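Chemist: Kindly generate the corresponding structure for this input.
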Amino acid sequence: NLDIIIIGINPGLFAAYKGHHYAGPGNHFWKCLYLSGLTSEQMTADEDYKLLQVGIGFTNMVQRATKGSADLTRKEIKEGSQILLEKLQHFKPKIAVFNGKLIFEVFSGKKDFNFGRQPDLVDGT
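Modeler: Below you'll find the model as predicted:
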């Protein structure tokens, strides 16, 4: 059981090649994660497996790797959103973190929202 699930739109090509989340050389994810206080040490993408030990995991709305999210089809995004909802309902992480405004807009269907904690969208999460 995960305390926190971090949700991306889909893997980038470099992350897919490396086999690690947020692996691009210019990606600030790992530094931001550390600065947020969720980890006690600065990690790299190669150490993403360590997050499972502290109850943090990853998933993506769409599993297909692309150069950018603009390369995804509407069908992929719609189907991926439904699959993501089913995952959240089944696994019930305590917190679902949507990494980016676009992915939350797509998942929730809301365009008007503030960043930060949202009202419950999925029972148990």
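
Chemist: alpha carbons only for contacts and neighbour counts from here, please
Modeler: Fine.

Chemist: List the buried residues for the longest helix along the chain?
Modeler: Determined from DSSP state H, the single longest helix within the chain is helix 74-91. Neighbour counts using 16 or more other C-alpha atoms under 10 Å place I77, G80, S81, L84, L88 of helix 74-91 among the buried residues.

Chemist: just stretch 118-125 next, same as before
Modeler: Buried residues in stretch 118-125 (16+ other C-alpha under 10 Å): T125.

Chemist: would you list every one of the strands in this structure?
Modeler: In the chain, the segments counted as strands under DSSP state E are 4-8, 56-60, 95-98.

Chemist: looking at those strands, which is closest to P119?
Modeler: Proximity to P119 (C-alpha to C-alpha) singles out strand 95-98 among those, at 11.6 Å.

Chemist: Show me what that closest one is packed up against.
Modeler: strand 4-8 (3 or more C-alpha pairs under 8 Å, 6 or more residues apart in numbering; DSSP states H and E).

Chemist: okay, the angle between the strand it packs on and helix 74-91?
Modeler: Relative orientation of strand 4-8 versus helix 74-91 (axes from the mean of the first three to the mean of the last three C-alpha atoms, to 10 degrees): 180 degrees.

Chemist: other SSEs contacting strand 4-8?
Modeler: strand 56-60, strand 95-98.

Chemist: Adding mean neighbour count and distance to T39, write these out as TSV.
Modeler: What follows is those, written out as TSV (neighbours: other C-alpha atoms under 10 Å; distance: least, C-alpha to C-alpha, whole Å):
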stretch	mean neighbour count	distance to T39
strand 56-60	19	10
strand 95-98	18	15
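
Chemist: To compare with the earlier structure, here is another sequence to fold:
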Amino acid sequence: MSLAPTALPDIIGPDLDVLFCGLNPGLTSAATGHSFANRSNRFWRAIHLAGFTQVQLKPEEDRTLLDYRCGLTTAAPRPTVSAGELSRSEFTTGAAALKAKIETYTPHYVAFLGKPAYAAITGQRQLSWGRQSDRFGGAQVWILPNPSGLNRAFQLDALVAAYRELHDALSR
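Modeler: Next comes the predicted model:
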């Protein structure tokens, strides 16, 4: 009997510089219990090259991210092969819980990894990459490209440049 994959636990603590908010867990991550565990996902490489971590963390070291004043959560808890399998309502349903987490832990920034979750939560159709003019749960909002290997619109260098913008904003 195989168990259905479950949602990932948050990696979160008080007063983080940034809470990275993925769209939802991938099946590999849900099965292993570690964020961004699929080999094709570029999250760990991108945050290292952008300056968030001194070394490139492995998925099984995901809790170490807290040592760098960064955390992880997801906008929708249901694991899927692709975020395209999620409905808009899954993001809007999870919005209150996400907002409560942000209000409780007070990160300076919440960085949505991709536009779909934030677009669904706010009802905005036209979103730009980078810093947003509004706040969510008291945190400044930043939208970053999704690091999934399925996201062919952003090669690694463009992904790192986008993540570095956030890192540089935190340094100011």
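
Chemist: Got a TM-score for the pair?
Modeler: The TM-score (TM-score structural alignment, normalised by the length of the first structure) is 0.89; 125 aligned residues with a C-alpha RMSD of 1.6 Å.

Chemist: follow-up on the earlier one: is it possible to export the helices and strands packed on strand 4-8 of the first structure to JSON lines including distance to N114 of the first structure?
Modeler: Output for those, formatted as JSON lines (distance: least, C-alpha to C-alpha, whole Å):
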{"stretch": "strand 56-60", "distance to N114 of the first structure": "22"}
{"stretch": "strand 95-98", "distance to N114 of the first structure": "13"}
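
Chemist: Which two of the buried residues of helix 74-91 of the first structure have the greatest separation?
Modeler: Distance extremes for the buried residues of helix 74-91 of the first structure: the farthest pair is I77 and L88 at 16.1 Å, using C-alpha to C-alpha.

Chemist: quick one, what contacts V18 of the second structure?
Modeler: Residues in contact with V18 of the second structure (C-alpha atoms under 8 Å, 6 or more residues apart in numbering) are R69, C70, G71, P107, H108, Y109, V110, A111.

Chemist: And for the counterpart of I9 of the first structure in the second structure, the neighbour number?
Modeler: The alignment partner of I9 of the first structure in the second structure, by TM-score structural alignment, is L23. Using other C-alpha atoms under 10 Å, L23 of the second structure has 26 neighbouring residues.

Chemist: Would you mind measuring from F104 of the first structure to V54 of the first structure?
Modeler: Between F104 of the first structure and V54 of the first structure the computed distance is 24 Å (C-alpha to C-alpha, to the nearest Å).

Chemist: so who does C70 of the second structure touch?
Modeler: With C-alpha under 8 Å, 6+ apart, C70 of the second structure has these contacts: I12, L16, D17, V18, L19, F20.

Chemist: Of the strands of the first structure, which is nearest D123 of the first structure?
Modeler: strand 95-98 (11.2 Å).

Chemist: ok, whatever residue of the second structure lines up with Q89 of the first structure to G114 of the second structure distance?
Modeler: Here Q89 of the first structure is matched to E103 in the second structure, going by TM-score structural alignment. Per C-alpha to C-alpha, E103 of the second structure is found 21 Å from G114 of the second structure.

Chemist: Please identify which of the helices and strands packed on strand 4-8 of the first structure is closest to T73 of the first structure.
Modeler: Nearest of these (C-alpha to C-alpha): strand 56-60, 14.8 Å.

Chemist: Which residue of the second structure sits opposite L102 of the first structure in the alignment?
Modeler: Per TM-score structural alignment, L102 of the first structure is aligned with P116.

Chemist: Quick one: neighbours of the residue lying closest to N60 of the first structure once chain neighbours are set aside, just the number.
Modeler: Closest residue in space to N60 of the first structure, ignoring its immediate chain neighbours: G8 at 4.6 Å, by C-alpha to C-alpha, 6 or more residues apart in numbering. Neighbour count for G8 of the first structure, taken as other C-alpha under 10 Å: 22.
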